[in-house]
Structure formats: C-alpha cells, structure tokens
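> next one to model:
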Amino acid sequence: MAEHASTFKPSLSLVDATMVVAGSMIGSGIFIVSSDITRNVGSAGWMIAVWLITGFMTITAAVSYGELSGMFPKAGGQYVYLKEAFNPLAGFLYGWSFFAVIQTATIAAVAVAFSRYTAYLIPELGETNILLTIGKLKISAAQVLAIALIVFLTYTNTKGIKGGKIIQTTFTTVKLLSLFGLIILGFLLVKHSFWSENWQTGMNATHLQQDDKGNFIKDGQWLPIGGTALIGAIAAAMVGSIFSSDSWNNVTFIAGEIKNPKRNIGLSLFLGTLIVTVIYVTANLMYLNVLPLSHIAYPEGERVAVAAATSIFGEIGAYVIAVMIMISTFGCNNGLILAGARVYYTMAKDGLFFKKTGTLNKNAVPEFALWIQAAMAGILCLSGSYGDLLDMIAFVAVLFYAITIIGIFILRKKRPDAERPYKAFGYPVLPIIYIILALVFSVFLIQMKPLYAGIGLGIVLTGVPLYYIAVRNKKA
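This is a model prediction of the structure:
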C-alpha cells in the first residue's frame, strides 16, 4: 500500500452524515446550560423561548448552508464558502479562528465535561485532585483525562474514516435513544410535577440579583427586566444554548468523504438540526416538569440533568446521567475531531497552512492535521474555565455564521447561473432574519461579556497579519 493516499474516500451515507451533524451538536450542553439560561431570564416561558430562538437560528442557518454545500461539495466547508463568496482572506480568518478557538476550544470544553462526569463515578479523576503545579498553573486529574480522551480519539481517527464512522454512528444512536428515554420517563415516572407552578411565571422575565462583578447571587432576589435589558439577558442566556447547538456545520468539512454530497450534505444538515432542536426543547420541558424553577437555576453542582434524573429515578439517577454524559461527550468529540482536521487540510492545499497538513496518510485521512488540532485542544484544556471557553466560542462562531450567510446573497449576484441542487429555504426573508438575530446577539454579548467576547474577536484579527505572512511564504 502506498505511504500516502491522493484523495479522500467517499464512504459516508446520508445516515452517517446525519449522525455527524447530530452527534457533533449533542455534547454536554443540554445537561448543564439550562441553569445559566434560567438565571438570566428567570421564567419558564423565556427559558423555552431561548431554546426555540436558538433552534430557529440553527435550522435556518443549516438549510441556508444546504445551498452552499450543493454549490461547493468538497472538503473544507465553511472555509471554502467564505473564500468563494468574499476572498481568500475571509476564508483564512475563519480557518485561523477555527483552529485557534472555534473547533479546538469546543473539543477542549467537551473533553473537560467528559472528565467532570467521569469524576462523578471516579472522584479521584476530578478537578480537585491537583497532580502538578507549575507556578500559577495547576494541572488536575480531570485536565489530564480530558487530554487523554482527545489523544485517544485523534489516534483512532488517524486509522481511517471507517473507525471514526463506527464510533460516531454507534455513540450518537445510543445518546439519542437515551435522551428520548429520559424525556419520556421524566413525564411518566416523576413523583411530583412542578409544571403548573413553573408556568405561573409565564413570560415575566426576571434575573437573579448580581454582585459588583456581575456574578449571580445564589440566594438573591429575582429582579424584573424588560426593554433592551431583556435583549441583553436573552443574548447572555443564549451563550449556553448556542454552544449546545453549535458544530452542526461539521458535516460540511468532510464533504469529500460523503456519498452524493450535493444531495446528502444539505439533507443531513436539515435532518440533524431538526432532530437535535426537538430533543433540546422537549428536554427543557421535562426539566420544567420535574424540578422547581429555583432548582433548575441552582441545581447541585451546576448539574441540572443530574438533579432531574435524581427526581425521576432516585439516587441512582445521578449515575445514570453521568454515564449518559460520558457517552454523549465521547461521541461528540469524535465527530469534532474527525471533521475539524479537514479544514486545515484544505487550507494547506491553498498554501495557507502548514504544508504537511495538506497530505493524507495511507488511510486517506489528514494525520498531521489531526495531531496539531489535538495539540491545540490539549493546550486549551489547561487554560480557561468551561464558561470562558463558551463565551469565546459562541461569539466568534455566530459572527462567522452570519458572514457566511451574507455570502449566499453575494454568490447569487456573482454566480447567478451556478448549479444549486438546493436553494436556501425562505430566501431572502429567513436568511435576513438569521443575520439580524446573529448580529444583535453578537453586539449584546460584547456588552454583557466584553472580556471573552473581546478575546475571541482579538483572535480573529490576529489572523490578518498571519494571512499576509502565509501569502508571502507561498509566493517565496
């Protein structure tokens, strides 16, 4: 067998592609972030509204991307779309941000979540078990486990797309069935329903009292909010729901390995995002049934799903959720790792990333790209908390989604006769609504959480000089 393959092998079916979409989206977020959402908006109606707005944005963006995936059915996805709609600099800024924070920080955050819930079963693997101290840097057993998970899944994916496909389809199927089961049992088995009590809050938005640093006070008062303050609260709340719904676009990065990509990518985007949106909304309705709103806002150890499962199953419920989240985050990270490396591969083919990244190994996968992605994600595991990573990822990712959808309008003008197996659903109204919502979210997130949104924007802008350095080296 040759040392290097020359092209990707199209071996993923529509079902496989849909499992990549759904599996990459469902990680740890749905089990955790509803607490922060509740603290920000303080009512059952607005809690569900946040998830519905996010679901609408996600599905709208996904079906809009269907048009782009049909036009450019090749590896690289969003990087390619931005390059074709705008210019190579726009594509590079996305690819650089993808490597520096969007994909690698998501991999790190999901791996850390895997560690947190493993520690629920094996306390020695928790964040409180400090293994090494280097100056101000403290390395815990949880961080080491997170890095070990990334290394293991990266190694598995260097052995070819088939192994990654099996892991993805198996783990995604298990977590979809588990989540549906948990939701149904939450309505059938719970001893005391808080449904009527929680819905008395209706759409009366409130948020918990905050201290001078902007942190919520656990036993503080619930204060009414409205007007622009409500928009800001919704934007802050949506950080968690958007993180939980992100990575749906990962399937576009592996277009070169999907059978009939012009048809199957767009269809998998729609099916995957629809399935996940239904799960997320119904899971939150289940939370409202089994827990009082105050316990959703402040569950034991920030684990709203654990509190819900304990209410349903008793003490064993905590272990049920811990295992579910381990399965969910394991499968989610596999999808993220599998797909992400294809972006760096395509950038390298354009002469805009490390040359070695643009080669395939004998198993027809970009092995070097996989390993540098793992290294970057490992570094991010050692820095920043879960929440900090969420703020950076949400801001940068949504900003690029909006810019990419603007690219649909540009390409309609630039290439009116190009083949479009799919056309953006609801064009131009729904794409415009998405762009407006995304930009409003981004502006208010900068106001609400300026530090980490600012860091995210700074990372994007550092790509400008790096692009010109890459172009100069390419010419040389």
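> contacts and neighbour counts: CA atoms only from here.
Fine.
> check contacts around the residue lying closest to A309 once chain neighbours are set aside.
Taking Cα to Cα, 6 or more residues apart in numbering, and ignoring the residues beside it in sequence, A309 has G317 as its nearest neighbour in space, at 4.5 Å. Taking Cα atoms under 8 Å, 6 or more residues apart in numbering as the criterion, G317 is in contact with 306, 309-311.
> which residues touch the helix or strand that contains I436?
Under the criterion of DSSP states H and E, I436 resides in helix 429-448. The list of residues contacting helix 429-448 from outside it, by Cα under 8 Å, 6+ apart, reads 57, 60-61, 64, 231-232, 235-236, 395, 398-399, 401-403, 405-406, 424, 453-454.
> wait, doesn't L293 sit right on S196?
No. At 11.1 Å, L293 does not count as touching S196 under the criterion of Cα atoms under 8 Å.
> so for those two, which residue has more residues nearby?
For L293 against S196, the residue with the higher neighbour count under other Cα atoms under 10 Å is L293, and the figures read 25 against 11.
> is the closest residue to that one other than its chain neighbours in a helix, a strand, or coil?
Using Cα to Cα, 6+ apart and skipping residues adjacent in sequence, the residue nearest L293 is N198, 6.0 Å away. Of the three states, N198 takes helix under DSSP: H, G, I helix; E, B strand; the rest coil.
> ok, the one 3 residues further on next?
Under the three-state scheme (three-state DSSP), the conformation of T201 reads as coil.
> how near is the closest residue to it other than its chain neighbours to I32?
Leaving aside its chain neighbours, T201 sits nearest to S43 (5.2 Å; criterion: Cα to Cα, 6+ apart). Taking Cα to Cα, to the nearest Å as the measure, S43 and I32 are separated by 17 Å.
> before we move on, what about T201?
Counting by Cα to Cα, the separation of T201 from I32 is 22 Å.
> how about this one, so we can line them up?
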Amino acid sequence: MVSYDNQTMEADPQTSRQMGVWAATAVVTGEAISLGIFLTPAGMARSLGSPALLAAVWCGMALITLAGALCFTELAIRNPHDGGEYLYLRRGFGPRAAFLYGWMAAIVMYPGVAAALCVGTVPYVQALFPVPAAVAKALPALILLILGALNYFGTRLSSGVMTALNWLKVPVLAALVGWAFLSGHATMANIGPLSARRPGSDPLIDAIAGATISAFFCFGGWWEAGKIAGEVRNPSRNLAVAFSGGVLIVTAIYLLLSFAFVAVVPMQQIRSNTAFVALFGQALFGAAGARVLSMCVVLCVLGGLMVLSMAVPRVTYALAREETGTTSTGPLAALSRLHPRFGSPANAVLLQTGMALLVLMLGAFDRILAFIIFSAVVFLALTAATLFRTITPVRRWWYPLAPIVFITGSGVLAVMLLMHNPVSALLGAGVVLCGLPVRWLLTRRNEVPRSVATDSISP
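Predicted coordinates for the structure are as follows:
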C-alpha cells in the first residue's frame, strides 16, 4: 500500500501555480460540454422515447459522476501535482500500471480524441464562413497547431484562453434554453406524458444500456482537472470546488438543454442526430438557425480541445519525470523538463501535437477511439480504487460509498462495452499492454525511479 501523506510530498521547483478556481472549474466543464451536447441528447431521446427515462438516465449518470468527482477531488488534494491519473495509479498500483495509463492517454487515446473533434468541427465552421475546400481540408491540422502553440507559450496564456472559452459556453447555452421557452417555440405538450414511451422507441433494456453509455461519454472529461493540479492555487479548496461544482454545472446544462430539445422538436420527428440539430436551429431562429447552432458547436468544441491540449502534456511530463529517475537521462529525459522561459512542458506539448497530427493524417481516429474506450473506463475504475490502498485513512463523509458507487458504475459500463463489441475492446486492451515492452525499452538503463513524493510502501 502507498502513503498519500501531503507532508511527504516534494514540490516541483519548476512549476508555479497560476490557475484559480474559475480556471480549474472550466477544465472540469470544458471537455464534458463539447460536440456531444448537441448530438447525443437527440439520439438518447429517440432511443428511450420517454422524457422521464431521459431525465432518469441523466440523473443516474450524474450521481455516478459526482461520486467519481469526490474520489478524484481527494486524490488531487493528496497529490497536488501535474499528472492526474498517472500519479494516482503509480502510488496505488505501481509504476507499470501507471505507465500503461500514460502510454494509452498520451500516445493512443487523446491524440485520437483531439483529431476526431477537429474533424467534427469543420462542417460547422463551413456553415459560419465560406471556407474553400482546400482550406477546409487543412483546417483540423491548423486548429491542432494553434492549440499547440498556445500551450507551448505558457500556462497563463493557455489557461486564460481556455477559461474564457469554457465559461462563455454557460451563458450561451443558458440563453439557448431560455430562448426556446420564452420565445414560445417550446411546447410542453411535446414533453408530456412524461413516462409514456413514444412509438418507434428501441427495446427498453437496449435503450437504457445505449443511453447510459452515451451519457457517460457526454460527461466524460470531468477528471481532467487532476492532470493540471500542479498549476492550481490553493488546491485543497479550489479543486474541491472545481470538481463538484463543475459536475453540477454540466448536469444542469445537459438536463435543461435535453428538455429544451424535446420541447421544441417532438421525439417522433427525431430521425438522426445531425438532422435534429438542423430542425432545432430552424425552429428557434428560422433561416439563421444553422449559423447560430454552428457558432454554439464551434465554441463548445474549441473549449474542449483547449482542455485536452492543456491537460494531456502534463501526463506525459509527469510520466517522463518519474520514469527518468535520478539520472535525468535517457529517451524520456527531454519530456521531463519544463521550458526555461515559459514554464510549460514544451516538449510534451510538441509530442502531443505531433501525435494528433499523425493520427489525423492516417485518418485512424475513429478506429482508435473504438478500440481504446473499454481500457479507458477500466483505468478510471482502477484510479478510484487507489483510495482503498492508502495507509493514511480517507476520513470523508462520503467514504467508502462514493468509490464503491463509481467503481461499480464504471464496471457495469465496461461490461456493456465488452459485450457490445468484444473484439474491439480486447484489441484495445492488447494495444495498451504493448506499453510494457515499450516501458522496458525506454527505462532499462535507468536506476530506481524517483517519485514526485516519497512513496511509503507497507509490507
């Protein structure tokens, strides 16, 4: 077992804490409120066929997410350094398990997510501006390069842009909901009867399973705040507010927007996610609907991409710093240093941007995401489970209920994903396990790795 005593922690002399509670909360909400907020609720509503079921799935997933947020808050407070899940897993289950997570996150999963979001943004940008075909083709790469540059030149610049984008989402989406009801376009008759399922709905068990998976990934990304904990001022207070407050904000927005969608466009008229967005925009804003909704989508996606481009290089930096050890030499050494002027993990930013561009060039992001989702869910459950491996007891009102709820919910989701597509899930797990020989090749010359904190292992 591993000690999480704050007193044993060794501060990183190279980092300075520049992010306050607003920026930390923006990280929690940023990735969760992204492209999925306009596409997923429509598919869930069509499949479930009942407003009451739709609300129940959102609230159930919010409960699981809030349980996870409490767990990650405790872990981040005990480990107020950059790295997030990588650090928690290293202390709870050792360096091999942690490396597998870092390998999956930095090299496989997050570059695929970034590339997919950039490609998904292009049609909405084209709806706003007359973009020539050649420029549209290069636009995803240009977005990745701009995001990489913002993060390369320091935390203050990147966190300022990220915070502005992600907090701007909240009033914009709230205004969208308000306009739907105040303008008279929303009809309460479309919502009622609340519990009756509409004709054409999917079989109940399949619908609930599919909607639960969709809701989980809509909420996905709230855990990213732990990755930038080393940048947050007063982490014991600000991270607690960011995790819990951010999850509650995301829950409120998803519930309100889902009901606004259904109140404006009856469930019976929902045929596809993209067609639904067009119907919703046209109903609220007429001919300008496509442009207004496209603006909202671009704002939400850019905010989510800023969170990714800030958080993930911190995982790579923490991994390299731990695995390099006291020698500060070897293949990972360049990734374990901060920029002398900007204080950013500049080389890790370059690696992350380069990997996303490579995935984009290969056009492999859809396959990567299909393969890796199962493993990502398993790692989330393992991360929460590290709370049971601490020598210093967790003394919170929610312990041990919160980790049990989150681990159980994540476990059920992992089983659903495995049953739905076992080949992809197992292939993805195989890709993750390939990180073990990679770790051996990268670290075989190093001595005993040092830790951000001196781990105390019980016999």
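> TM-score for the pair, please.
For these two chains in superposition, a TM-score of 0.86 is obtained (TM-score structural alignment, normalised by the length of structure 2); 430 aligned residues with a Cα RMSD of 2.6 Å.
> coming back round to it: now do the helix holding I436 of structure 1: distance to the chain's middle.
With Cα atoms, centre = their mean, to the nearest Å as the basis, helix 429-448 of structure 1 stands 18 Å off its chain's centre.
> residue range for it in structure 2?
Mapped onto structure 2 using TM-score structural alignment, helix 429-448 of structure 1 spans residues 401-420.
> wait, isn't V232 of structure 2 in contact with T25?
No. Between V232 of structure 2 and T25 no contact is recorded; they are 10.6 Å apart, counting by Cα under 8 Å.
> and for those two, which residues touch both?
Contact with both V232 of structure 2 and T25 is made by residues L239, according to Cα under 8 Å, 6+ apart.
> more neighbours, the two?
Counting neighbours by other Cα under 10 Å for V232 of structure 2 and for T25 shows that T25 has the greater number, 27 against 24.
> for the counterpart of the more buried one in structure 1, which residues are in contact?
With TM-score structural alignment as the criterion, T25 of structure 2 lines up with T18 in structure 1. Remark: with contacts taken as Cα under 8 Å, 6+ apart, T18 of structure 1 is in contact with 268-269, 271-272.
> can you pick the most crowded of the residues you listed?
When these are compared by neighbour count (other Cα under 10 Å), L269 ends up highest, at 30 neighbours.
> any idea which helix is longest in structure 2?
Counting residues, the longest helix found in structure 2 (DSSP state H) is helix 289-324.
> for structure 1, what spans make up the strands?
130-134, 137-140, 206-208, 222-224 (DSSP state E).
> against T274 of structure 2, how distant is M306 of structure 2?
In this structure, M306 of structure 2 lies at 24 Å from T274 of structure 2, with Cα to Cα as the measure.
> okay, these two: which has more neighbours?
Neighbour totals were compared for M306 of structure 2 and T274, and M306 leads with 26 against 14 (other Cα under 10 Å).
> can you tell me how far the closest residue to the more buried one other than its chain neighbours is from Y124 of structure 2?
Counting by Cα to Cα, 6+ apart, M306 of structure 2 lies nearest to M162, which is 5.5 Å off, once chain neighbours are set aside. The gap separating M162 of structure 2 from Y124 of structure 2 is 20 Å, by Cα to Cα.
> more neighbours, those two?
Set M162 of structure 2 next to Y124 and count neighbours by other Cα under 10 Å: M162 wins out with 26 against 18.
> map the residue nearest to M306 of structure 2 across to structure 1 for me.
Aligned against structure 1 by TM-score structural alignment, M162 of structure 2 finds its counterpart in Q168.
> which residue in structure 1 aligns with I77 of structure 2?
In structure 1, I77 of structure 2 lines up with G70, judged by TM-score structural alignment.
> excluding chain neighbours, what is closest to its match?
Distances taken as Cα to Cα, 6+ apart put K262 closest to G70 of structure 1, at 4.3 Å, once the chain neighbours are dropped.
> distance check, the residue opposite that neighbour in structure 2 once aligned against A76 of structure 2.
K262 of structure 1 is assigned S236 in structure 2 as its aligned equivalent, the criterion being TM-score structural alignment. Computed as Cα to Cα, the S236 of structure 2 to A76 of structure 2 distance reads 8 Å.
> more neighbours, those two?
Higher neighbour count among S236 of structure 2 and A76: A76, with 29 against 17, using other Cα under 10 Å.
> wait, what's in contact with the nearest residue in space to that one that is not next to it in sequence?
Ranked by Cα to Cα, 6+ apart and with sequence neighbours excluded, the top spatial neighbour of A76 of structure 2 is G226, at 5.5 Å. When contacts are counted by Cα under 8 Å, 6+ apart, G226 of structure 2 is found next to 72-73, 76, 82-85.
> ok, those residues vs T353 of structure 2, which is closest?
Within those, the smallest distance to T353 of structure 2 is 17.7 Å, found for G83 (Cα to Cα).
> pull the number of nearby residues for that closest one.
In terms of burial, G83 of structure 2 registers 27 neighbours under the definition other Cα under 10 Å.
> now do S183 of structure 2
Using other Cα under 10 Å as the criterion, S183 of structure 2 is surrounded by 9 other residues.
> again with A287 of structure 2
Applying the criterion other Cα under 10 Å, we find 11 residues in the vicinity of A287 of structure 2.
> in structure 1, what residue corresponds to it?
Match for A287 of structure 2 (TM-score structural alignment): E315.
> quick check: that match vs V63 of structure 1, distance?
With distances defined as Cα to Cα, the gap from E315 of structure 1 to V63 of structure 1 amounts to 42 Å.
> how about W222 of structure 1?
Separation of W222 of structure 1 from V63 of structure 1 (Cα to Cα): 38 Å.
> who has more neighbours, the two?
Set side by side, W222 of structure 1 and V63 show unequal neighbour counts under other Cα under 10 Å, the larger going to V63 at 26 against 17.
> I figured the more buried one hits I265, correct?
No. Contact criterion Cα under 8 Å: V63 of structure 1 and I265 do not qualify, at 10.0 Å.
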